[in-house]
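[1] no sequence on this one, just coordinates:
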């Protein structure tokens, strides 16, 4: 057992050290008591230059396994008629981009080449946004539905918003399109990250 085995969650420690290194470099010529460059300063400048990827995840834990499987089957069925789905999307939130692709994705292990099918349902939007629905833990105690919502924003005037605010239109589309409350009986997720 090496010394590093005793430290749990080392990635967080390394991230802090990386940020400290960046801050030290950015402030090396500014130690005379003037305002120091902060992490927020660096991040906001980065967003202004390159844009920002907004992300959130909604977890619905201990959902009835049968209801969860029905929801996923419903999402698979929706893929066959993207024209109708896009009409529904525009009806829910008119300023959300159109869906250009939907699929049930699989994972191919790069080491052994094995393929894991039915890993989740993806809806990809014209502007690069995406919704991903994943089902896990369909045992006797219920299932977990994870909903991943991502959107890229290049307009510098919009990159400083709170993630939940920026993603609210896509969240609304995801929840209504999937009929999450109707299938699960849940009016809110268990966890939002």
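    Thanks, I have the structure now. All figures in this text were calculated on a predicted structure; none of them were measured in a lab.
[2] From here on, just use CA atoms for contacts and neighbour counts.
    Noted.
[3] wait, doesn't residue 54 sit right on residue 148?
    No. If you go by C-alpha atoms under 8 Å, residue 54 and residue 148 don't touch, sitting 10.8 Å apart.
[4] Helices along the protein, start to end?
    Using DSSP state H, the helices assigned to the chain run over residues 10-26, 39-50, 65-78, 82-92, 163-178, 180-184.
[5] closest to residue 134 out of those?
    With C-alpha to C-alpha as the criterion, residue 134 lies closest to helix 65-78 of the helices of the chain, at 8.2 Å.
[6] got the angle between that closest one and helix 163-178?
    With axes from the mean of the first three to the mean of the last three C-alpha atoms, to 10 degrees as the basis, helix 65-78 and helix 163-178 are set at 90 degrees to each other.
[7] Put this next to the previous one:
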């Protein structure tokens, strides 16, 4: 057998191992045209928030942050600041922005309070806690590796809970651009 044969077989094995060890695959995570699974999480203030109730009022921009993987993620901080900078554009589009902060239940609220400290969270933004990754696992967004929590993700969901925009990053970067998110929000 030739070297070429063995190298091609090695490539197949390496690719297969990469897929098997990477956690959720793109096919497993929510994508455009899927129905967004309903969920209920607690906001930072303790009130319960249900996706189906939010989408009943209009489109929802759902942003999954990394939570607290041992530090406050600077890319999440930057992403949230960029979203907040466009608060008027989200209001004009009639969209609610929902930020999900996942992590182990112990000290999750404390870490979330630290994340929002000094930030002006606008009225049309909702900051939700995902203790012990219940939502993250249901959406197949769990980045189950050392010092990781969830794949940073952004979804635009219409009033019928249909996903019309989806970006799931398998790295810390690769996040959805705010301009692209705004363009994806369905108009009335």
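    Looks like it came in fine. As the structure is a prediction and not an experimental result, all values here were calculated from the model.
[8] Need the TM-score between these chains.
    Overlay of the two chains. TM-score (TM-score structural alignment, normalised by the length of the second structure): 0.26; 101 aligned residues with a C-alpha RMSD of 6.3 Å.
[9] I'd like the helices of the first structure as TSV, with mean neighbour count and distance to residue 58 of the first structure appended.
    What follows is these, written out as TSV (neighbours: other C-alpha atoms under 10 Å; distance: least, C-alpha to C-alpha, whole Å):
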stretch	mean neighbour count	distance to residue 58 of the first structure
helix 10-26	12	22
helix 39-50	14	24
helix 65-78	17	14
helix 82-92	15	19
helix 163-178	17	9
helix 180-184	17	11
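[10] Of the ones you listed, which is nearest residue 106 of the first structure?
    Nearest to residue 106 of the first structure among the helices of the first structure is helix 65-78 (13.5 Å), distances taken as C-alpha to C-alpha.
[11] So what touches the closest one?
    85, 103-104, 121, 133, 135, 138-145, 178-180, 183-184 (C-alpha atoms under 8 Å, 6 or more residues apart in numbering).
[12] what about 7 Å?
    85, 104, 121, 138, 142-143, 145, 178, 183-184 (C-alpha atoms under 7 Å, 6 or more residues apart in numbering).
[13] Same check on stretch 133-141 of the first structure?
    By C-alpha under 7 Å, 6+ apart, stretch 133-141 of the first structure touches 62, 65, 119-122, 143-148.
[14] any idea which of those has the most stuff around it?
    Most neighbours among the contacts of stretch 133-141 of the first structure, by other C-alpha atoms under 10 Å: residue 145, with 27 neighbours.
[15] I'd say that residue and residue 62 touch.
    No. If you go by C-alpha atoms under 7 Å, residue 145 of the first structure and residue 62 don't touch, sitting 8.7 Å apart.
[16] Isn't residue 178 of the second structure up against residue 81?
    No. At 10.5 Å, residue 178 of the second structure does not count as touching residue 81 under the criterion of C-alpha under 7 Å.
[17] about what we covered before: to residue 115 of the first structure, which of the helices of the first structure lies closest?
    Counting by C-alpha to C-alpha, and looking across all of the helices of the first structure, nearest comes helix 65-78 at 19.2 Å.
[18] orientation of that closest one relative to helix 82-92 in degrees?
    Angle, helix 65-78 of the first structure to helix 82-92, by the same axes, to 10 degrees: 110 degrees.
[19] from the contacts of helix 65-78 of the first structure, which two are the most distant?
    Across the contacts of helix 65-78 of the first structure (C-alpha to C-alpha), the longest gap, 28.5 Å, separates 85 and 142.
[20] Where does residue 166 of the second structure fall, secondary structure wise?
    strand 163-168 (DSSP states H and E).
[21] my bad, should have said residue 77 of the second structure
    With DSSP H and E as the test, residue 77 of the second structure turns up in helix 74-85.
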